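*Asks:* Sequence first, then the predicted structure, then my questions.
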Amino acid sequence: MAKAKTRRRVRDTWKEKSWYTIKTPVNFEDKEIGETPARDPDYLIGRGVEVTMRELSGDFSKQYIKLRFEIDNVAGDTANTKFTGHKTTTDYVRSMIRRGTSRIDASCVVKTKDDRKLKLHVLAVTTRRAKSSQQKYMRQVINDLLTETAAEKSFDELIKLVVNGKLASEVYHNAKKIYPLKRVEIIKSKVLN
């Protein structure tokens, strides 16, 4: 006599999940940047969220900047985030570099006046090909300028300068005295603590 098969009931885990609204930190005006489901709010902590600058500011010219946030606490059905870094899209970086120019990459770890550490990666593009000695000097000037500026600013002030491009233009105006520059952009930042 054959034994009848009993079907095991599959539990629908989607019905157990709740939706949480993700918000940016206060220094990014506490804006809603999305929603995410989770069974337990503790599962949200540490989850990363990426959003373009255009989505936050409405400025289409800032489409190439991607901001990264990480959920650090949940209050009710709101997931609050902290800024962890930003980067520019690779197609935008490629569009800046042409034949006969020099690409100068400078990255340095800076410390703000409120003791927060950030790693910044600056890309400078010259109008003509630069000698390696000029490139080396340019890197040194960029690193010095970033370190000085960071030491004078708080973490929130520095993030604002980095993301809106004001720090990049400050670097441009100081570094173009060494060699003619076409463009300076902070292509990456990462919060270390």
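*Replies:* Thanks, I have the structure now.
*Asks:* CA atoms for contacts and neighbours, from now on please.
*Replies:* Will do.
*Asks:* Run through the residues that contact residue 181.
*Replies:* 124-127, 172, 175 (C-alpha atoms under 8 Å, 6 or more residues apart in numbering).
*Asks:* got a winner among those residues for most neighbours?
*Replies:* Highest neighbour count within the contacts of residue 181: residue 124, with 28 neighbours (other C-alpha atoms under 10 Å).
*Asks:* just checking, it is part of a strand?
*Replies:* Yes. Checked against DSSP: H, G, I helix; E, B strand; the rest coil, residue 124 lies within a strand.
*Asks:* for comparison:
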Amino acid sequence: MAKRKQIGRRVEGWKAKNWFKVYSPEVFDKVYLGDTIANEPEKVYGRVMQTTLGEMTQDYSKQNVKMRFKVTEVAGDAAYTDFAGHEVTKDYLRAMIKRRASRIDSIVLATTSDGKKIRVTATCFTINRADASQQHAIRKEITNYILKKAKEQTYYQFVKDMVMGEISRDIFKSIKLIHPTRRVEVIKSKVIEAKTVVAQ
């Protein structure tokens, strides 16, 4: 008998919860990302939804890009998000690595024109092996470009150009003058949120 009462309470608790439809930011056309459930709207804030860029854009050549969005606003049964970061799949990266070639990673902490901080990992895949001086020059070029681009653009302009490949294509044009290059990819990003200072 006690067991039945416990099951009944679970059912009642489930019915008390509400479903919220989650959408991407306006810069990504407020695409429907999925549903999340909670017994009150306040508990939806901060939840992270994950999808692929291919599913969002209906361009399945971009299925290798995983996107993360964090809920920042709730209105009625709709939840709206902000971009939290992205990452290229490990399978895609493994396919890009070739023998007798170099993979050169650059991690850059950039600040956009409106003061948002984002950590960006960009990778250069060369056609043949680059020596130490060439690798140093490539990292410097990538770092300088990303810092300059972020400073010139708003947060959402920068994020869109980054995930849609515009930044990678521009970096490639300058890197190939330093060393024969097969591809440049921004393989990962993470938004760095400002820490809240608690008054003493």
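*Replies:* Cool, the structure landed. No experiment lies behind these values; they were computed from the predicted model shown.
*Asks:* Residue 166 of the first structure: which of the contacts of residue 181 of the first structure is nearest?
*Replies:* Taking C-alpha to C-alpha as the measure, residue 166 of the first structure sits nearest to residue 172 out of the contacts of residue 181 of the first structure, at 9.8 Å.
*Asks:* quick one, what contacts that closest one?
*Replies:* By C-alpha under 8 Å, 6+ apart, the residues touching residue 172 of the first structure are 124, 181, 183-184.
*Asks:* how about the strands in the first structure?
*Replies:* In the first structure, the segments counted as strands under DSSP state E are 18-23, 32-38, 48-52, 65-75, 78-88, 103-111, 117-126, 181-191.
*Asks:* how about those strands in CSV, adding distance to residue 153 of the first structure?
*Replies:* Below are the strands of the first structure laid out as CSV (distance: least, C-alpha to C-alpha, whole Å):
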stretch, distance to residue 153 of the first structure
strand 18-23, 25
strand 32-38, 27
strand 48-52, 24
strand 65-75, 20
strand 78-88, 16
strand 103-111, 9
strand 117-126, 12
strand 181-191, 15
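*Asks:* mean deviation (superposed) between the longest helix seen in the first structure and the second structure, please.
*Replies:* Using DSSP state H, we find that the single longest helix of the first structure is helix 132-152. Mean deviation of helix 132-152 of the first structure from its aligned counterpart in the second structure after superposition (mean C-alpha distance after the TM-score superposition for the first structure): 0.8 Å.
*Asks:* What lines up with residue 2 of the second structure in the first structure?
*Replies:* Aligned by TM-score structural alignment, residue 2 of the second structure pairs with residue 7 of the first structure.
*Asks:* re the thing from before, which of the contacts of residue 181 of the first structure sits closest to residue 97 of the first structure?
*Replies:* Nearest to residue 97 of the first structure out of the contacts of residue 181 of the first structure is residue 125 (C-alpha to C-alpha; 6.8 Å).
*Asks:* Test my guess that that closest one contacts residue 179.
*Replies:* No. Residue 125 of the first structure is beyond contact range of residue 179, at 10.1 Å (criterion: C-alpha atoms under 8 Å).
*Asks:* residues touching the most centrally placed residue in the first structure, list them.
*Replies:* Relative to the mean C-alpha position of the first structure, the nearest C-alpha, by C-alpha atoms, centre = their mean, is the one of residue 86, at 0.9 Å. Each residue near residue 86 of the first structure by C-alpha under 8 Å, 6+ apart is listed here: 65-68, 163, 187-190.
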